[in-house]
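*Asks:* Please find the sequence and the predicted model below.
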Amino acid sequence: MISRRSLLAGGAGLGAAAALGTSLGVSSARKKAPSAPKLSDVFQLGVASGEPDPQGVVLWTRLAMDPISPDGLGGMPDQAVTVEWQVAKDENFKKIVKKGSETAKRASAHSVHAEVNGLDSGAEYFYRFKAAGEISPVGRTLTAPAAGTKSRDLHLSFTSCADYQMGWFTAYRRMAEDQPDLIAFLGDYIYEYADYKYPVRDQAGGECVDLASYRLRHTQHKADPELQLAHAIAPWVVIWDDHDVANAWAGDGAQETIPPFLPRRAAAFQAYYENMPLRKAQKPNGPSDQLYRTIRWGQLANLHLLDTRQYRDAMACLDGASGNVGPDCTDRLSPNRSILGDDQEAWLDNNLKKSRAVWDVLTQQVFFMQMDWVNGPDVGYSNEGWDGYVESRNRLTALIDDYQRNAVVLTGDVHSHWAGEVKRDYQDPESKSVAVELVTTSVTSEGNGVDTEPNTATLLAENPHVKFFNGRRGYVRTVISKDAMNVDFRSLPLVTQPYALPYTSGSFVIEPGNPTLNKA
């Protein structure tokens, strides 16, 4: 078992999972002789919790004896396994308050999603699983405060984009060391890509195109000890982005046509659900899955988790290329275009209208603010972000302003830290700010990065509502109270070697009723 203290001290007790996550390459894994079909070392993927509410949480684990088994099933035999779970007030489990069992089946890759209810609001708990005579590592979790509570601060950390091949998952360890109340992951938990020519770490399998390959990619990630630490220290809320399925996918289409996209999306959705601490309400139905939802932290904050991939219109201005920065076109300005889809827009409208929280946090994937990425008199927008869906952004910005919500947009995707102010009208230099956007960098994607780039100063000058940039890897740490949101952008000097120490590259304060970004 892993106590909270030993977990943070170095992950003692992860055993074989640590070895798989740090030193076992693809070639040696493929030469490994198959073991007899007996159940042993079944908790190599660790534990996780998520989706906290005032009465409970979801507890997750997935049984696996060989996380890089090519069939993606973790080396498990074709048999159902009873998995017991316990929730306690203390990490030594002398005060057990809830217990039960779930059946882990091969059809769901022996994953477990135990929805625990009847817990105290705003409380810390510890949990563990038992199966095949073994006891899992111990996880820490928290329930949300009771409805109406404003006095309980929220320590929220968030990050995105973890490409296994590009570096070590040190950002996860450093987040765990902060002991947050909640971790939000904003997409690209895995990358579907095949092997790189010069990877930092070898990944198992080739490009993800079917259920077995998506499962395999998830299991290798879950076997990483740094990721296990972050999952075990706090509940998570998650949302996907493009690489959880396929690069730059939009709605029912993607750049890739082989294999057919919708069966591929169905496989990706299934593997995603199997490997995340999600409720059964988020279980996919083939290539469809309603993942947008709201997590409430008392009356302090509503976290609206948005899906900007599944329901969006096709990207505009592609010119046969990609959704990245390209030539401008009038299509992106069409009033009927949406990045959320009609149903999700209506749902978000209703949630913002009825919200009585101090803060409304829009937790989503792609750059929200207008951003001209081209220096000089020419302009260039990333049509994969909200700049490709201008009227959709205008509608949401108007709702935030009209309903007088204290809104903060949390964003991933772009592999660098950014922060700025959302304007009601970007064409009016005097237009007021109606929200703040905080963009997290990646866990590993694009390698070590740099603190500043040669053209950064010019980009910031040409986009005066954007106030901050840092190009290293890392995460964002916030403390949200009824009086302020304090923000630290945490950066790592490198990810090509493990255990780098983080530093704060920027600190800001946001106050209710004042949607501007102020240096701390």
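*Replies:* Perfect, I can see it now. Residues are numbered from 1 along each chain as shown.
*Asks:* switch to C-alpha atoms for all contacts and neighbour counts from now on
*Replies:* OK.
*Asks:* and stretch 51-62, how far from the chain's centre?
*Replies:* Distance of stretch 51-62 from its chain centroid, counting by CA atoms, centre = their mean, to the nearest Å, is 16 Å.
*Asks:* same deal with stretch 78-88?
*Replies:* 26 Å.
*Asks:* and what of stretch 232-248?
*Replies:* 4 Å.
*Asks:* So which bits of that stretch are buried?
*Replies:* For stretch 232-248, the neighbour count (16 or more other CA atoms under 10 Å) marks 232-248 as buried.
*Asks:* before we move on, what about stretch 287-296?
*Replies:* Buried-residue list, stretch 287-296, by 16+ other CA under 10 Å: 287, 288, 289, 291, 292, 293, 294, 295, 296.
*Asks:* Just the strands from the stretch 51-200 of the chain, written as ranges.
*Replies:* Along the stretch 51-200 of the chain, the stretches classed as strands by DSSP state E, counting those that start in this stretch are 57-62, 81-88, 96-104, 111-116, 124-131, 134-135, 139-142, 154-159, 182-185.
*Asks:* Give the buried residues for the longest one.
*Replies:* Along strand 96-104, these residues count as buried under the neighbour rule (16+ other CA under 10 Å): 96, 102, 104.
*Asks:* what's the closest of those residues to residue 38?
*Replies:* residue 104 (15.5 Å; CA to CA).
*Asks:* do you know how far the nearest residue to residue 180 once chain neighbours are set aside is from residue 45?
*Replies:* Spatial nearest neighbour of residue 180, excluding adjacent residues (CA to CA, 6 or more residues apart in numbering): residue 155 at 5.1 Å. When distance is defined by CA to CA, to the nearest Å, residue 155 is 26 Å away from residue 45.
*Asks:* Ok, residue 180 next?
*Replies:* 21 Å.
*Asks:* of these two, who's got more company?
*Replies:* Per other CA atoms under 10 Å, whichever of residue 180 and residue 45 has more neighbours is residue 45, with 32 against 22.
*Asks:* Settle this for me: residue 331 is touching residue 316, isn't it.
*Replies:* Yes. Look at residue 331 against residue 316 with CA atoms under 8 Å: they come within range, at 5.9 Å.
*Asks:* want to compare, so here's the second one:
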Amino acid sequence: MSWSTHARTANSARWQPSRRRFLGIGGGGAAAVLLGTGVFVENSVTSVPLGGADPFTLGVASGDPAPHGVVLWTRLAPEPLAPDGSGGMPPRPVRVEYEVAADERFARVVRGGRVVATPELGHSVHPEIAGLEPDRVYYYRFRVGGALSPIGRTRTTPPVPSSPRELTFAFASCQTWQDGFFTAYDHLAREDLDLVVHLGDYIYEHVPDRDRRGEIRESALRTEVFDLPGYRLQYGLYKSEAPLRAAHARFPWIVTLDDHEVEDDWAGDHAGTTPVPSADPVAFRRRRAAAFQAMYENQPMRLAQLPSGPAMRLHRRLSYGRLVDLTMLDTRQYRDDQPCDGGRSATCPERFAPGRSILGARQREWLLNGFATSPARWQVLGNQVPMGQGDLDPGPATEVSLDPWDGYVAERNRVLGAARDLGVRNLVVITGDRHRNHAWDLKADYSDPESPTVGSEFVGTSVTTRGDGEEVDARGRLELASNPHLKFYNARRGYVRVHVDRQRWSTDFRVLPYVTRPGAPISTRATWVVEDRRPGVQEG
């Protein structure tokens, strides 16, 4: 089909950033950023002939939907595994055109325009589309010269004052490429969803312990990454997977990060488990800046998420009418270092210290203000590491991992106590990181056996990380014996599907029998629910 002649200049959201936001963006200046978002348009830039190569090997995506708009994304990369991280693109700007239509055949184009993909931002573009109708499906595509992208499908959210009947979404996390095939995304792409939430560990920075797929040949993929070309290359590897591209093209995504987008177990300005050179604070901040820039370049994120050096605004709130407020947290960037040298501990008094924070004071107050002012029936927290207590000692002692909220007990009690005291109607936390499925109750104070249940948490397993998995592993046997608030545990791979209406939240744990070879079927291992005004999980 020929490119529509009805495309017109985009009516994009004209968010006007200050100059300081562009300082330290890996050499990408204000002009490069604004050209890639469509805020500014450079008429003199032309398309670059690519000799017949497909510039859209990494696919298309949309993200952070709102009632009247969404952000679109693509990154030009005819050679996604080019060792220098360039994607095989020439070092000059390239004009990219886009269209948004009300139908899949693009007979009714409603928005269109052009943006510029610059080498400073990895030849990625992030046009923000405004002026759309609420709660509507739209289709979009890009063009560079004579090359057309795959068609993407997206959906706007209902008007903020409305009261939608239902929302269906999925959430996923933890997808080590070397640990297995992305079959879960084949199945997710065929679901009937309004949106997808990714809770972190989209890529992994470390040297693989074992290549279960047996496919890594490029030397550049066998080393831990510390710089921008390395992180770009990792995204190129992950996004070269057809199932992941299909899931991105099918639904709008809301994304955040955990630790492996930067470094295992990092905390604020503190490096994680990697030794020198990353342990040096200055070197770690450079590494974090590179990782943040690569994440922005490779995800459907708005200009508001544009990193400024080693800082990036990832906590944000998205409303689905008055039915759901989805509050995305950032439990990495502002936290104190893990207590007692991290790891696991049965004796770590530091984890109870009143001043210790996993959110940082400003984000915590922003979160609690949302509790106090939101009109939504369901308050949902998009959270990276488990909030509920995960005791691993079936005896009288309490042995916990110190990287999750168990290392920050006072703040957990403050957040859950505030949800109770402020009258939050239904608090549900969705979480990644653990590579296992959990359904458990959230307690106001886990040290008090009589403490009331104030919310519910669903922890989703990994897409591939740690290989095939099993029904209940050794850790699961310990946790089931030690945590009476834990109602369900499973260690298979997959994702989580959620349906929520005005009276009930329903969680389906969708699992695969294997991921170390392609073609696995999917099934619903269990369904757990939350009833309106009744905190805690119940078997469905």
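*Replies:* Alright, I've got the coordinates. Source: prediction; values computed, not measured.
*Asks:* Mind checking the TM-score on these two?
*Replies:* Once superposed, chain against chain, the TM-score is 0.90 (TM-score structural alignment, normalised by the length of structure 1); 482 aligned residues with a CA RMSD of 1.4 Å.
*Asks:* So between residue 331 and residue 316 of structure 1, which is more surrounded?
*Replies:* residue 316 (23 against 14).
*Asks:* for residue 255 of structure 1, helix, strand, or coil?
*Replies:* The three-state label given to residue 255 of structure 1 by DSSP: H, G, I helix; E, B strand; the rest coil is coil.
*Asks:* One more: residue 325 of structure 2?
*Replies:* Residue 325 of structure 2 - assigned by three-state DSSP - is strand.
*Asks:* And it, what's its match in structure 1?
*Replies:* Under the alignment (TM-score structural alignment), residue 325 of structure 2 pairs with residue 302 in structure 1.
*Asks:* show me what contacts its match?
*Replies:* 294, 295, 296, 355, 357, 359, 360, 361 (CA atoms under 8 Å, 6 or more residues apart in numbering).
*Asks:* Residue 336 of structure 1 touches residue 389, doesn't it?
*Replies:* No. Contact criterion CA under 8 Å: residue 336 of structure 1 and residue 389 do not qualify, at 9.1 Å.
*Asks:* of the two, who's got more company?
*Replies:* Taking other CA under 10 Å, residue 336 of structure 1 and residue 389 do not tie; residue 389 has more neighbours (27 against 13).
*Asks:* My read is that that one contacts residue 339, right?
*Replies:* Yes. With contact defined as CA under 8 Å, residue 389 of structure 1 reaches residue 339; the gap is 6.1 Å.
*Asks:* Keep only those of the buried residues of stretch 232-248 of structure 1 that are in helices.
*Replies:* Using DSSP state H, the members of the buried residues of stretch 232-248 of structure 1 that fall in helices are 232, 233.
*Asks:* Residue 300 of structure 2 versus the residue positioned nearest the centre of structure 2, what's the distance?
*Replies:* Nearest residue to the geometric centre of structure 2 (CA atoms, centre = their mean): residue 255, 2.6 Å. For residue 255 of structure 2, the distance to residue 300 of structure 2 (CA to CA) stands at 8 Å.
*Asks:* overlap in contacts of those two?
*Replies:* Counting by CA under 8 Å, 6+ apart, the residues touching both residue 255 of structure 2 and residue 300 are residue 63.
*Asks:* which non-adjacent residue is nearest residue 101 of structure 1?
*Replies:* residue 84 (4.1 Å).
*Asks:* Can you tell me what the one you found aligns to in structure 2?
*Replies:* Correspondence of residue 84 of structure 1 to structure 2, assessed by TM-score structural alignment: residue 97.
*Asks:* For the stretch 201-350 of structure 1, just list every one of the strands.
*Replies:* 236-238, 293-297, 301-305, 325-326.
*Asks:* As CSV, these with distance to residue 206 of structure 1 would be great.
*Replies:* CSV is the format used below for the strands of the stretch 201-350 of structure 1 (distance: least, CA to CA, whole Å):
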stretch, distance to residue 206 of structure 1
strand 236-238, 25
strand 293-297, 33
strand 301-305, 30
strand 325-326, 28
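*Asks:* Roughly how far does the residue mapped onto residue 168 of structure 2 from structure 1 sit from residue 487 of structure 1?
*Replies:* By TM-score structural alignment, residue 168 of structure 2 lines up with residue 155 in structure 1. Taking CA to CA as the measure, residue 155 of structure 1 falls 10 Å from residue 487 of structure 1.
*Asks:* Also residue 4 of structure 1?
*Replies:* 25 Å.
*Asks:* Just give the nearest non-adjacent residue to residue 97 of structure 1, would you?
*Replies:* Per CA to CA, 6+ apart, closest to residue 97 of structure 1 is residue 88, 5.3 Å.
*Asks:* wait, that neighbour sits on residue 123?
*Replies:* No. Assessed by CA under 8 Å, residue 88 of structure 1 is found out of contact with residue 123, at 11.0 Å.
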